[in-house]
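Trainee: Got a predicted model here, sequence first, then my questions.
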Amino acid sequence: MNRSIISLAGATAALAALTGAAVLTGAGDPAAAPAGSAARQPVQRSALVCPAPSASELASTTYTSFTPKGAQTGKQGTAQLLPAVGDASAKAKPLAPLTQPGAPVTAKVEKADSPALIGTAEGGLAPGWSVQQTTVVSAGPGRAVLGTSCVAPDSEFWFPAASTAADRQDFLHLVNPDEMDAVVDIELFGKDGALKATTGDGVSVPSQGSTSILLSTLITEKVPDLTVHVTVRSGRVGAAVQAVDGKAGADWLPAAADPAAGLVFPGIPADATSVQLVAYATGQDDADLKVRLAAPTGSITPAGHETLHVKSGMTTTIDLGDVTKGEAGSLLLTPSDAHGAAPIVAALRITRGTGAKQETAFLPATQKIAERATVADNRLKASTLSLVAPDKEAVVKVTTSAATDGGAPVSKNVTIKAGTTLAIEPPAPSSGKGAFAVTVEPVSGGPVYASRMLSLPLNGIPMFTIQPMPDDRGTVVVPKVQPDLTILDD
């Protein structure tokens, strides 16, 4: 009898654990999937963190929060940002609280000591929730447009294209959204391999707090091109690198896509004056890759840069110059053969303008859009959406949301021919003014990769920022759970 009671209790607990996990990560009717299968359901909770924007007295930062309409439309939810200042954050006034899907909300901050932010979205506002942080520094050594999509906390990040060069100040920003301290290890890799960091092991990030580390304080060498590897021993963090160039502006360097044998960089501007590729081989083998540029009319091989060899454990840089030659494009890296199919991470450093009127942005390798991608802060005549279909022709639906000051969404299907890049201005919202969001959803054909460039020129300087648009992970696979009373049998 006791054995049966214990078995029944164990079965009940197991079922509760499984169904509880489904409630935490997905929603909807589990019966929609056949017995023994899994269904893709909208997430019920999302977490994002935003780094501290800028220490400049001339900085103005806009936060834009948005959740697209979808399967959970009509269900109640919350989405808000709070300062990452420990226990005091619970008493702070939420920034840019969102109350309904389909229309963005903005908030502006102009304090030089503005903190990092921790964001949570629940219920109907969780699936696909996106926050864009856009900072304009109008003058000084860091004058620039710095843009980043606030990121989900994780346990590992790769940042190719960081630097400790004399004219660069690169800060690694770490934000901990949880109630316990996180412990992080930081590794730096140059052209000859690992660089010994003085204080990169066991960095503590306070609970519901943040920290920033100037990379040049970790090593004595002035290294023009670095790969930064962040791993979390305990807890989880969000991470981003703020790169300030004394001659060419500044921007955020987001984490690159996970290591892979082939990579896609969607959306190099047509007027790029300089493009540098920084790559790092993460595995035990060297990587040999073919280099192609997906232009508007087809794929071409950049003259003089047909292939790329990346040694294991080392950072490699190649200067592609003005590779786009006046046409928007996307860089494609594919293994030269099966032997060269080693995993790498990589990012592009892109410059527009010349001389004293240069501006820099970064474009890391980007994941394909599985179901939907979103970028929150778009402005009329300032946004360019870049779409690339590396292998097969593809059709995607591009939707512009209502604006912050009203209006209605507008959608249209666009076709991207195989091996080409399509750069378009997103359709304007139907009436209404202010910022708007853009979503991209695959309709048919091959895989599609996307990015958005926001161009805000100032005093003759082509200030801009590029945000990659990976899948927004608004849904998760939830297994169907059924009771199995056979476990009660002796």
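Mentor: Arrived safely, thanks for sending.

Trainee: Going by C-alpha atoms from here, please, whenever you check contacts or count neighbours.
Mentor: Noted.

Trainee: start to end distance for stretch 473-482?
Mentor: Stretch 473-482 has its terminal residues 26 Å apart, counting by CA to CA, to the nearest Å.

Trainee: typo on my end, stretch 380-394
Mentor: 26 Å.

Trainee: Now do it: distance to the chain's middle.
Mentor: 17 Å (CA atoms, centre = their mean, to the nearest Å).

Trainee: let's bring in a second one:
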Amino acid sequence: LELYGENGRLEAPSGESINIPPHSTKPVLLSTLVSKPTINVTLHAAVRSGRIGASVQAVDANIGSDWLPAAASPGTRAVLPGIPKDATSVRLVAYATGSGDADLKIQLSGPSGSLTPAGHEKLSVKSRMTSAIDLGDLTKGEPGSLVLTPQGSGAAPFVAALRVTRGKGDQQETAFIPASTPIESRGTVADNRSKGSTLTLTAPDEAATVRVTSSAGSQGGGPASREVTVKAGTTLALDPPRPDGAKGSYAVTVERLDGGPVYASRLLEVKAGGMPMFTIQGLPDDRGTVAVPRGNQDLSLLNDD
């Protein structure tokens, strides 16, 4: 487990040789790997043999907790979809993965178009170092997504994620939005509810048309669909169509029908004692369809010499 802070790689010798038995899960408390507390850290799980799946549970006694899934593969551009309209604090954390520095232009894609947040126009990330910037309540009451692009002529690969906080005082809760990949064909997310589910769609380049389909409920009902157009450079937040006679939870599938790339996420929330408990999950392409080779008749196979 490699940890990178604002000055480069952190010394964490106990994280360099972790053995995970097959078909098992092994928790590792990251704070025990370093000698002193550090904020804004990038984690890289480098696998020497075999294959693993990894996720981070981030816990803060004051602003809640959530699971942080892996960010999209390093690239020279990143889209982070699904900042809630009532976000009270947004922090951007980025890490430059290559040998070059990444100078990033920050843009907020909202319902009416894209803009550069005043005072937060760019973020400079040194090679193999982690940089962070607090963006405050940049959405100003409207849902949005963050788009990061190279600033100037140079471009260096990087990864990025957002920490989003809702609520105030002792009624705060946190979720994370890692950089996502576009939906090439379709993306699906499970466990939607009739209340508390919000779907966010972002078309950073060209306008796009998608079909949003809700499956039958886990306890009955029938599927429901609607087509939605997302204008170029905008973010659209909507409630998924409720299945006919829905009972229980249901899945939501987003299919790209036409236009440019589409990025999507789902916010799932429930209020408990006034606390806005929520989580945000990206909808990358689920690769649920495959190309099947076309077959032709060949009667020569029946010949018997």
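Mentor: Sure, I can see it. In this text the structure is predicted, and so the values were computed from the model without any measurement.

Trainee: What does the TM-score come to for these two?
Mentor: Superposed pair, TM-score by TM-score structural alignment, normalised by the length of the second structure: 0.95. Supporting alignment: 297 aligned residues with a CA RMSD of 1.5 Å.

Trainee: and Ala21 of the first structure, what element?
Mentor: Using DSSP states H and E, Ala21 of the first structure maps to helix 2-25.

Trainee: buried residues in that helix?
Mentor: Using 16 or more other CA atoms under 10 Å as the burial criterion, the residues of helix 2-25 of the first structure that qualify are Ser7, Leu8, Ala11, Leu15, Leu18, Thr19, Ala22, Thr25.

Trainee: The third one corresponds to which position in the second structure?
Mentor: Read that as Ala11 of the first structure. By TM-score structural alignment, Ala11 of the first structure lines up with nothing in the second structure.

Trainee: Can you tell me how far Ala11 of the first structure is from Leu24 of the first structure?
Mentor: Applying CA to CA to Ala11 of the first structure and Leu24 of the first structure gives a distance of 20 Å.

Trainee: likewise the first one?
Mentor: Between Ser7 of the first structure and Leu24 of the first structure the computed distance is 26 Å (CA to CA).

Trainee: same question, the fourth one
Mentor: As defined by CA to CA, Leu15 of the first structure lies at a distance of 14 Å from Leu24 of the first structure.

Trainee: what's the most distant pair in the buried residues of helix 2-25 of the first structure?
Mentor: Ser7 and Thr25 (27.3 Å; CA to CA).

Trainee: In the second structure, what residue corresponds to Ala21 of the first structure?
Mentor: So, by TM-score structural alignment, Ala21 of the first structure is left unmatched.

Trainee: Would you verify that Ser14 of the second structure is located in a helix?
Mentor: Yes. Counting by DSSP: H, G, I helix; E, B strand; the rest coil, Ser14 of the second structure is found in a helix.

Trainee: excluding its backbone neighbours, what's nearest it?
Mentor: Leaving aside its chain neighbours, Ser14 of the second structure sits nearest to Leu33 (5.9 Å; criterion: CA to CA, 6 or more residues apart in numbering).

Trainee: Alignment lookup: that neighbour to the first structure.
Mentor: Checking TM-score structural alignment: Leu33 of the second structure goes with Leu218.

Trainee: what separates its match from Asn176 of the first structure, distance-wise?
Mentor: 21 Å.

Trainee: More neighbours: those two, which one.
Mentor: Asn176 (30 against 18; other CA atoms under 10 Å).

Trainee: ok, now which ones touch the more buried one?
Mentor: Counting by CA atoms under 8 Å, 6 or more residues apart in numbering, Asn176 of the first structure touches Ala84, Pro153, Ala182, Val205, Pro206, Ser207, Gln208, Gly209, Ser210, Arg236, Val237, Gly238.

Trainee: Not counting its neighbours along the chain, what's nearest it?
Mentor: Val237 (4.6 Å).

Trainee: Over to Gly147 of the first structure?
Mentor: Closest to Gly147 of the first structure by CA to CA, 6+ apart is Thr134, at 4.4 Å.

Trainee: Settle this for me: Ser225 of the second structure is touching Thr213, isn't it.
Mentor: Yes. Using CA atoms under 8 Å, Ser225 of the second structure is in contact with Thr213, at 4.2 Å.

Trainee: out of those two, which sits in the busier spot?
Mentor: Of the pair Ser225 of the second structure and Thr213, Thr213 is the one with more neighbours under other CA under 10 Å, namely 21 against 17.

Trainee: how much space between that one and Glu11 of the second structure?
Mentor: When Thr213 of the second structure is compared with Glu11 of the second structure (using CA to CA), they lie 48 Å apart.

Trainee: what do you get for Ser131 of the second structure?
Mentor: Remark: distance between Ser131 of the second structure and Glu11 of the second structure (CA to CA) = 18 Å.

Trainee: neighbour-wise, which of these two wins?
Mentor: Counted by other CA under 10 Å, Ser131 of the second structure and Glu11 do not tie: Ser131 has more neighbours, with 22 against 14.

Trainee: What's the match for that one in the first structure?
Mentor: By TM-score structural alignment, Ser131 of the second structure lines up with Thr316.

Trainee: Excluding chain neighbours, what is closest to its match?
Mentor: Thr316 of the first structure's closest residue in space is Ala279 (CA to CA, 6+ apart), at 5.3 Å.

Trainee: Quick check: the one you found is in a strand.
Mentor: Yes. Assigned with three-state DSSP, Ala279 of the first structure falls within a strand.

Trainee: so how far is Gly262 of the first structure from it?
Mentor: Applying CA to CA to Ala279 of the first structure and Gly262 of the first structure gives a distance of 12 Å.

Trainee: Find residues that contact each of these two.
Mentor: By CA under 8 Å, 6+ apart, the residues touching both Ala279 of the first structure and Gly262 are Ile344.

Trainee: More neighbours: those two, which one.
Mentor: Set Ala279 of the first structure next to Gly262 and count neighbours by other CA under 10 Å: Ala279 wins out with 30 against 18.

Trainee: what residue of the second structure matches up with the more buried one?
Mentor: Ala279 of the first structure maps onto Ala94 in the second structure, by TM-score structural alignment.

Trainee: show me what contacts its match?
Mentor: Thr42, Val125, Thr130, Ser131, Ala132, Phe158, Val159, Ala160, Ala161.

Trainee: And the strands in the stretch 51-200 of the first structure?
Mentor: Using DSSP state E, counting those that start in this stretch, the strands of the stretch 51-200 of the first structure run over 59-66, 77-83, 95-98, 105-109, 117-123, 130-137, 144-149, 156-162, 168-176, 182-190, 193-195.

Trainee: Most tightly packed of these?
Mentor: Highest mean neighbour count of the strands of the stretch 51-200 of the first structure: strand 144-149, a mean of 28 (counted as mean count of other CA atoms under 10 Å).

Trainee: next structured bit after the helix holding Ala21 of the first structure?
Mentor: Assigned by DSSP H and E, the successor of helix 2-25 of the first structure is strand 38-42.
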